[in-house]
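**Q** what would the 3D arrangement of this be:
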Amino acid sequence: MMLVMLLIVAVALAACGGGKKEEAGTGTTDTGTGAALSGTIEIDGSSTVFPLTEAAAEEFGKENAGVRVSVGTAGTGGGFKRFIKGEIAMSNASRPIKDKEAEEAKAAGIDYKELEVAYDGLSVVVNKENTWVDKLTLDELKKIYGPEATAKTWADVRAGWPAEPIKIYSPGSEHGTFDYFTEVINGKAQESRNDKQITFAADTNSIVSGVEGDKTSIGYFGFSFYEENQDKLKLVPIDNGTAVVSPSAETIKDNSYAPLSRPLYVYLNTKALEKPEVKAFTEYYLKNVANFAQEVGFIALPQEKYDEQIAALNK
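**A** Predicted coordinates for the structure are as follows:
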């Protein structure tokens, strides 16, 4: 009889604990309906912003194993093309959306939110063995990169420098970095020298290897790429007419590295926010991007800026 009573108690206890139990450490986020997040989020665009968004995607994925976040590097212009077609939920951008792109998005029925995520400073670099370039003025940069530029040797840029041919590297026209640099230095976005002296690279790493491999070369890209490769390249201070300044966390944040400091963006398709996984990832991004920015070589915005954007996202 005692054995029968024990069996009855055991069955009753099992029934009480028979509800579904969530395992600890599964790396999932509850959507509020008891279901874990799942789905795919596709992001494309700026190769400059890529490390920042990729870091967010990797960390978000650790906590949300059911969500796959794919991040491409088609360049800012290439990302906007896909974004306007409705092919991607988010677009990384190293410049603001152009008026023409905004009009095309409106015509296509794409409503979006512009999210500012970090600061960056365009870094001008030369080969480690270049001993003559101590700094460059904005006018000298235009002599090298401007649409009317004819400088073929370093002596053409500044008297007293060697008559060594300049090998010039630049991001390609699809890159927001190219847009920003040409607008600031040459006076108009997309206006650039285009002759045999210059190589336009689709991949920023090609600029790094090109400048590293040629003593007479010059190139430019985002500050994070310089930080990753500072052992291979020489950073050039910029004389902006007021001061001679090199890009650093401090000079980019306080904008003393003018005019080559800039904000970086992520553009979000508003309709995509209806998907729980997209909303969760966007909130995660904004709440944690300050830490990611520091890790990958960007400069974080003031915390109140992130807080404002999160609040606007939840309205």
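**Q** from here on, contacts and neighbour counts on C-alpha atoms
**A** Noted.
**Q** ok, and the closest non-adjacent residue to the most centrally placed residue in the chain?
**A** The centre of the chain sits closest to Val49, judged by C-alpha atoms, centre = their mean, with a distance of 0.6 Å. Distances taken as C-alpha to C-alpha, 6 or more residues apart in numbering put Asn92 closest to Val49, at 5.9 Å, once the chain neighbours are dropped.
**Q** same check on Gly39?
**A** Val67 (4.9 Å).
**Q** next, the buried residues of stretch 277-290.
**A** Going by neighbour count (16 or more other C-alpha atoms under 10 Å), the buried part of stretch 277-290 is Glu277, Val278, Lys279, Ala280, Phe281, Thr282, Glu283, Tyr284, Tyr285, Leu286, Val289, Ala290.
**Q** tell me who's in contact with Ser173.
**A** Shown in contact with Ser173 (C-alpha atoms under 8 Å, 6 or more residues apart in numbering): Asp179, Gln190, Phe200.
**Q** am I right that it is in a helix?
**A** No - Ser173: not assigned to a helix; according to DSSP: H, G, I helix; E, B strand; the rest coil it is coil.
**Q** if I look at it, how far off is Tyr180?
**A** From Ser173 over to Tyr180 the distance is 11 Å, taken as C-alpha to C-alpha, to the nearest Å.
**Q** give me the common contacts of those two.
**A** Among the neighbours of Ser173, none is also in contact with Tyr180 (C-alpha under 8 Å, 6+ apart).
**Q** so Ile144 makes contact with Ala151?
**A** Yes - counting by C-alpha atoms under 8 Å, Ile144 does reach Ala151; the two are 6.0 Å apart.
**Q** where does Thr177 land in three-state SS?
**A** Going by three-state DSSP: Thr177 is helix.
**Q** quick one, what contacts the residue lying closest to it once chain neighbours are set aside?
**A** Distances taken as C-alpha to C-alpha, 6+ apart put Ser94 closest to Thr177, at 6.1 Å, once the chain neighbours are dropped. Contacts for Ser94 were tallied using C-alpha under 8 Å, 6+ apart; they are Ser46, Thr48, Val49, Thr76, His175, Gly176, Thr177, Pro263, Leu264, Tyr265.
**Q** show me what the lengthiest strand in the chain is packed up against.
**A** Ranked by residue count under DSSP state E, the longest strand found in the chain is strand 112-127. Using 3 or more C-alpha pairs under 8 Å, 6 or more residues apart in numbering; DSSP states H and E, the elements in contact with strand 112-127 are helix 204-212, strand 217-222, helix 223-228, strand 233-235, helix 249-253, strand 261-269, helix 276-296.
**Q** to check against the first, give me the structure of this:
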Amino acid sequence: MRTLSLTTLALALPGMAFAQDAVQVDGSSTVFPVSEAFAEEYQIATGNRVVVGVSGTGGGFKKFCRGETSFSGASRPIKTEEADLCAENGIEFLEMPVAMDALAVIVNPENPLTCMSIEELKTAYETEAQGKIDNWNQLNTEYPDQPLTLFGAGTDSGTYDYFTFAVIGEEGASRGDFTATEDDNITIQGVSTDPDAIGFLGLAYVEENRGRVKPLEISYNGGDCVEPSTENAASGTYQPLTRPLFMYVNKAHLDEMPNVEDFAKFFFDPAHAIDLVSSTGYLALPEAAFTAAEKKIAARKTGSFFDGGSKVGVTPDDLLAAN
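**A** Sure, this is the predicted structure:
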């Protein structure tokens, strides 16, 4: 992970003189590395402060739809009930695709397993597994007779929402007795120190911790095992755990706060946006997507393309259409 920066420090010490006038960003822990990278570069370029919080996708939308933040990073599309809350509070928003990400399933490096099927993951994490599935050999009789320790994203996280949607078939449906956390570093720590552990989180955090944890290849619908990678996310071969990442922008703040509009234009400027997104380990969208985003900001085009929830199999071309 990045070292503690002035961006994060501004969040930690809200009494600092610049914090009140800073651009307020919150939301997904998955999108946080992207938000932080842009905030740091923007602060260097302009001297204007950006405060980046990490409340999870759901927690971020709660703040955003109360008008407390100008930008909300999300690792899934906004839900219908969240959009309704925004509407009740008079918050119009722009939905801005930022990058493609792959969710990764990780185990301890001592675990000899290299691939799991989506069906096995469903058996491990589904609601019916609570209190019943607690051994590796219950997932597959060829797996060892070892206790199963489960980690994963917390229920306020878009990563949790998308994982349950893609793996279990129903967003928010899972067993409740696994270690669920909004802090991906807890999942990394837990899996890295327990040979019997398994967890799920965004791929960028895995790339930063290779050697401490091991990502598994995934088999979907009886197909070949496919490695989680930005290349496989881009090609659409890593399914169903490839997903888009978003930044939602408060329209009124764009209109009323010059620093908000300035940061939004900086964020989606293809001259540097593609390189900055790529530097965080995510798959940047093509230049045309950032150019379309610039036009969306200029036109103040509001609303969501996704009809209130996640979709499996979304490609960069789909996201270009969304702009």
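**Q** quick TM-score on the pair, please.
**A** Once superposed, the chains reach a TM-score of 0.85 (TM-score structural alignment, normalised by the length of structure 1), with 274 aligned residues with a C-alpha RMSD of 1.1 Å.
**Q** about what we covered before: mean offset of the longest strand of structure 1 relative to structure 2 (after superposition)
**A** Comparing strand 112-127 of structure 1 with its match in structure 2 after superposition yields a mean distance of 0.3 Å (mean C-alpha distance after the TM-score superposition for structure 1).
**Q** next SSE downstream of that strand?
**A** strand 136-137 (DSSP states H and E).
**Q** that following strand aligns to what range in structure 2?
**A** Using TM-score structural alignment, the residues of structure 2 aligned to strand 136-137 of structure 1 are 116-117.
**Q** which residues touch the matching stretch?
**A** Under C-alpha under 8 Å, 6+ apart, the answer for stretch 116-117 of structure 2 is Leu216, Glu217, Ile218, Ser219, Tyr220, Asn221, Gly222, Cys225.
**Q** just put those residues in a markdown table and tack on secondary structure, neighbour count and distance to Gly176 of structure 2.
**A** Listed next are those as a markdown table, based on DSSP: H, G, I helix; E, B strand; the rest coil; neighbours: other C-alpha atoms under 10 Å; distance: C-alpha to C-alpha, whole Å:
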| residue | secondary structure | neighbour count | distance to Gly176 of structure 2 |
| --- | --- | --- | --- |
| Leu216 | coil | 20 | 23 |
| Glu217 | strand | 20 | 25 |
| Ile218 | strand | 24 | 23 |
| Ser219 | strand | 20 | 25 |
| Tyr220 | coil | 18 | 24 |
| Asn221 | coil | 10 | 26 |
| Gly222 | coil | 10 | 28 |
| Cys225 | strand | 16 | 28 |
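**Q** related to what we said a few turns ago, what's the match for the residue nearest to Val49 of structure 1 in structure 2?
**A** Matched by TM-score structural alignment, Asn92 of structure 1 corresponds to Gly73 in structure 2.
**Q** please report the distance of that match from Ala166 of structure 2.
**A** 20 Å.
**Q** who has more neighbours, those two?
**A** Legend: neighbour count by other C-alpha atoms under 10 Å for Gly73 of structure 2 and Ala166, higher for Gly73 (34 against 22).
**Q** who does the helix or strand containing that one touch, helix- and strand-wise?
**A** Per DSSP H and E: Gly73 of structure 2 is located in strand 71-74. In terms of contacts (3+ C-alpha pairs under 8 Å, 6+ apart), strand 71-74 of structure 2 is packed against strand 23-27, helix 56-64, strand 242-250.
**Q** what's the average distance of the first one to structure 1?
**A** After superposition onto structure 1, the average distance of strand 23-27 of structure 2 to its aligned residues comes to 0.5 Å, using mean C-alpha distance after the TM-score superposition for structure 1.
**Q** could you check how far the counterpart of Ala153 of structure 2 in structure 1 is from Gly72 of structure 1?
**A** Residue correspondence, TM-score structural alignment: Ala153 of structure 2 in this structure matches Pro171 in structure 1. To Gly72 of structure 1, Pro171 of structure 1 is 17 Å away according to C-alpha to C-alpha.
**Q** more neighbours, these two?
**A** Set Pro171 of structure 1 next to Gly72 and count neighbours by other C-alpha under 10 Å: Pro171 wins out with 23 against 17.
**Q** residues in contact with the more buried one?
**A** Residues near Pro171 of structure 1 by C-alpha under 8 Å, 6+ apart: Thr177, Phe178, Phe200, Ala201, Ala202, Asp203, Thr204, Ile207, Tyr220, Phe221.
**Q** just checking, the third one touches His175?
**A** No - between Phe200 of structure 1 and His175 there is no contact, the gap being 10.4 Å when judged by C-alpha under 8 Å.
**Q** between those two, who's got more neighbours?
**A** The neighbour count for Phe200 of structure 1 versus His175, taken as other C-alpha under 10 Å, is higher for His175 (29 against 17).
**Q** ok, now which ones touch that one?
**A** Ser46, Ser47, Gly75, Thr76, Gly77, Gly78, Ser94, Ala202.
**Q** same thing but 6 Å
**A** Applying C-alpha atoms under 6 Å, 6 or more residues apart in numbering, we find His175 of structure 1 in contact with Gly75, Thr76.
**Q** now do Leu122 of structure 1
**A** When contacts are counted by C-alpha under 6 Å, 6+ apart, Leu122 of structure 1 touches Phe221, Gly222, Phe223, Leu260.
**Q** just give me the match in structure 2 for it.
**A** Per TM-score structural alignment, Leu122 of structure 1 is aligned with Leu103.
**Q** can you tell me the closest non-neighbouring residue to its match?
**A** Gly202 (4.5 Å).
**Q** sec struct for the residue lying closest to Ile168 of structure 2 once chain neighbours are set aside, please.
**A** Of all residues not flanking Ile168 of structure 2 in the chain, Lys122 sits nearest, at 5.3 Å (C-alpha to C-alpha, 6+ apart). Put simply, Lys122 of structure 2 is helix when judged by three-state DSSP.
**Q** all set now, cheers.
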